[in-house]
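Engineer: no FASTA, just this:
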């Protein structure tokens, strides 16, 4: 861990365009983004109700950290003062309709948001039928929009969850941001001890996995010689209990259908911005 070649660099940086659009918040699993004339806060994989899921699915009794999750997110909103919160999927944990504790956690969370805050939720694979109640809940005053998991373009940023192939509009942006993967790295010290830490992955989209799919006919950078593919940023999970893909461990398979094949020049960064270099060789 004392390698001098590692330097602190914002994970999404790598070009002037990317730096002007997406800025990870040092020490946090979140980023700010410029979307036209709006300032946005990006988080992924909040997994409200995760502890209830552990009890139900695995019989593991873990005290709820709902209040901690809520306070961490509210603190980020206070620090960054965004116009919009963008959740890149898996706002909730249950696959189907949320149970009482989970729905209650989300209602309290949304009731705590500033009145002027708009919220965009990209539907993740854990978000069940979230669109049938979140945007229409009478207890929630926030302006909430639920978008499909394949994602949408928001200004110069394409956002999706990552569990499906992204919508063509996502790929037409300067930067593609996604969650779902919960990227982590396993780090070892000089005496053989190890620890796992959440990480950012960033690089450039590799065209090869996308070229043979008919839905991407017409995507400019896939069809025109000399055009650069968008940058890609894989956000760490906001929920620190959920584990994830150990991206630097041999045999660990990625969850997204277009990763790792779709990630070129992929590098890993710790939450504090420490650049670890190519993610496979950390």
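Structural biologist: That came through fine. This one's a predicted model, so the numbers in the text were calculated from it and none came from an experiment.

Engineer: CA atoms for contacts and neighbours, from now on please.
Structural biologist: Will do.

Engineer: quick one, strands of the stretch 51-200 of the chain?
Structural biologist: 84-87, 118-122, 143-147, 152-154, 157-159, 175-178, 184-188, 194-205 (DSSP state E, counting those that start in this stretch).

Engineer: quick one, which of these is nearest to residue 167?
Structural biologist: Nearest of the strands of the stretch 51-200 of the chain to residue 167, taken as C-alpha to C-alpha: strand 152-154 at 6.8 Å.

Engineer: Which strands or helices does that closest one pack on?
Structural biologist: strand 157-159, helix 168-171 (3 or more C-alpha pairs under 8 Å, 6 or more residues apart in numbering; DSSP states H and E).

Engineer: my guess is residue 218 is in a strand, correct?
Structural biologist: No. Under DSSP: H, G, I helix; E, B strand; the rest coil, residue 218 sits outside any strand and is assigned coil.

Engineer: rewinding a little: can you redo the helices and strands packed on strand 152-154 as a markdown table with mean neighbour count and distance to residue 222?
Structural biologist: A markdown table is the format used below for these (neighbours: other C-alpha atoms under 10 Å; distance: least, C-alpha to C-alpha, whole Å):
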| stretch | mean neighbour count | distance to residue 222 |
| --- | --- | --- |
| strand 157-159 | 28 | 16 |
| helix 168-171 | 22 | 10 |
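
Engineer: Using JSON lines, lay out those together with distance to residue 257.
Structural biologist: Below are those laid out as JSON lines (distance: least, C-alpha to C-alpha, whole Å):
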{"stretch": "strand 157-159", "distance to residue 257": "16"}
{"stretch": "helix 168-171", "distance to residue 257": "15"}
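
Engineer: Residue 193: which of these is closest?
Structural biologist: Nearest of the helices and strands packed on strand 152-154 to residue 193, taken as C-alpha to C-alpha: strand 157-159 at 36.7 Å.

Engineer: roughly how far out does the closest one sit from the chain middle?
Structural biologist: Between the centre of strand 157-159 and the centre of its chain there are 11 Å (C-alpha atoms, centre = their mean, to the nearest Å).

Engineer: Structure two is appended below for comparative analysis:
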């Protein structure tokens, strides 16, 4: 389908008309600073985050890195440790970067202007060949919706799994299915020629929490989910297919 998850990683490789892209969502650089303001004290994981991403770039050898929004965590001009983390990361990435603007990336353009190989898209997303990219906090544009595959972040999907003795664990997950045109046509007040697939990415940052998609009553964050996902199935990072995410 043109977008294939990297086994055991919250990342995928997308075939964008001959250009190979590594795609990740919700990096949330500097998240520890935000957690500290909520009373949660954690040592910075900045070095490990960066090394995980650089290792993925080495492993997949893409032509481009696409970040599906929320590269940063603080909503505003990055400061202090967050500024340092972003600078060190972007200096180390050896391929062009496309940031699909997310809700945490509101004031990043002046900072990112210092890096000549970084492009920031509008919040309604972008399309590179047959693949569309949007963060997910706002509605994709009609052009992005006409992609063969639409990649979405923002939601941080996780599933709660229970074993035979009643123990539980929470795992990051992919959501994949068809794209239901109805909510998008209603929003844009247009008839859209939409026949593609929709892939909701797990968060790259493992400290960012998530939407428990298989828990009854859990509300989604994105304005077009879950209505825009038809026949959605959940998959673990190791590729395990869990089936209909609502019945896991």
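Structural biologist: Here it is on my side, so go on. Here the structure is a predicted model, which means the values were calculated and not measured.

Engineer: wait, is residue 39 of structure 1 part of a helix?
Structural biologist: No. Under three-state DSSP, residue 39 of structure 1 falls outside any helix and is assigned strand.

Engineer: What lines up with it in structure 2?
Structural biologist: Counting by TM-score structural alignment, residue 39 of structure 1 lines up with residue 20 in structure 2.

Engineer: just checking, its match touches residue 64?
Structural biologist: Yes. Look at residue 20 of structure 2 against residue 64 with C-alpha atoms under 8 Å: they come within range, at 6.6 Å.

Engineer: Among these two, which residue is more densely surrounded?
Structural biologist: Neighbours of residue 20 of structure 2 and residue 64, each counted by other C-alpha atoms under 10 Å, are more numerous for residue 64; the result is 22 against 18.

Engineer: which residues does that one contact?
Structural biologist: Applying C-alpha atoms under 8 Å, 6 or more residues apart in numbering, we find residue 64 of structure 2 in contact with 19-22, 95-98.

Engineer: quick one: the helices in the stretch 51-200 of structure 1?
Structural biologist: 66-80, 100-111, 168-171 (DSSP state H, counting those that start in this stretch).

Engineer: Relative to residue 200 of structure 2, how far out is residue 143 of structure 2?
Structural biologist: 18 Å (C-alpha to C-alpha, to the nearest Å).

Engineer: Same check on residue 206 of structure 2?
Structural biologist: Residue 206 of structure 2 sits at a distance of 16 Å from residue 200 of structure 2 (criterion: C-alpha to C-alpha).

Engineer: more neighbours, the two?
Structural biologist: residue 200 (25 against 17).

Engineer: And that one? What does it align with in structure 1?
Structural biologist: So, by TM-score structural alignment, residue 200 of structure 2 is matched to residue 234.

Engineer: and its match, how far is that from residue 217 of structure 1?
Structural biologist: Per C-alpha to C-alpha, residue 234 of structure 1 is found 24 Å from residue 217 of structure 1.

Engineer: what residues are up against the counterpart of residue 212 of structure 2 in structure 1?
Structural biologist: Counting by TM-score structural alignment, residue 212 of structure 2 corresponds to residue 246 in structure 1. Taking C-alpha under 8 Å, 6+ apart, we find residue 246 of structure 1 in contact with 183-186, 196, 252.

Engineer: Looking at structure 2, which of those residues hold up?
Structural biologist: Shared with structure 2 under both residues aligned by TM-score structural alignment, their matches' C-alpha atoms under 8 Å, the contacts from the contacts of residue 246 of structure 1 are 183-186, 252.

Engineer: which of those residues are buried?
Structural biologist: For those, a burial check counting by 16 or more other C-alpha atoms under 10 Å picks out 183-186.

Engineer: and which of the residues you listed is nearest residue 146 of structure 1?
Structural biologist: residue 183 (24.1 Å).

Engineer: now the aligned partner of that closest one in structure 2, nearest residue through space, not along the chain?
Structural biologist: Alignment note (TM-score structural alignment): residue 183 of structure 1 maps to residue 157 of structure 2. Using C-alpha to C-alpha, 6 or more residues apart in numbering and skipping residues adjacent in sequence, the residue nearest residue 157 of structure 2 is residue 211, 4.9 Å away.

Engineer: Pick out the most distant pair among the buried ones among the kept ones among the contacts of residue 246 of structure 1.
Structural biologist: The widest separation within these (C-alpha to C-alpha) is 10.4 Å, between 183 and 186.

Engineer: hmm, back to that, pipe the contacts of residue 246 of structure 1 into a markdown table and attach distance to residue 150 of structure 1 per row.
Structural biologist: Formatted as a markdown table, the contacts of residue 246 of structure 1 follow (distance: C-alpha to C-alpha, whole Å):
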| residue | distance to residue 150 of structure 1 |
| --- | --- |
| 183 | 19 |
| 184 | 23 |
| 185 | 26 |
| 186 | 29 |
| 196 | 29 |
| 252 | 24 |
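
Engineer: Among these, list the two that are farthest apart in space.
Structural biologist: Going by C-alpha to C-alpha, the pair spanning the contacts of residue 246 of structure 1 furthest: 196 and 252, at 13.7 Å.

Engineer: Quote the end-to-end distance of stretch 22-39 of structure 2.
Structural biologist: Using C-alpha to C-alpha, one end of stretch 22-39 of structure 2 lies 34 Å from the other.

Engineer: nearest residue to residue 1 of structure 2 other than its sequence neighbours?
Structural biologist: Using C-alpha to C-alpha, 6+ apart and skipping the chain neighbours, the partner closest in space to residue 1 of structure 2 is residue 149 (7.2 Å).

Engineer: burial of the one you found, as a residue count?
Structural biologist: 25.
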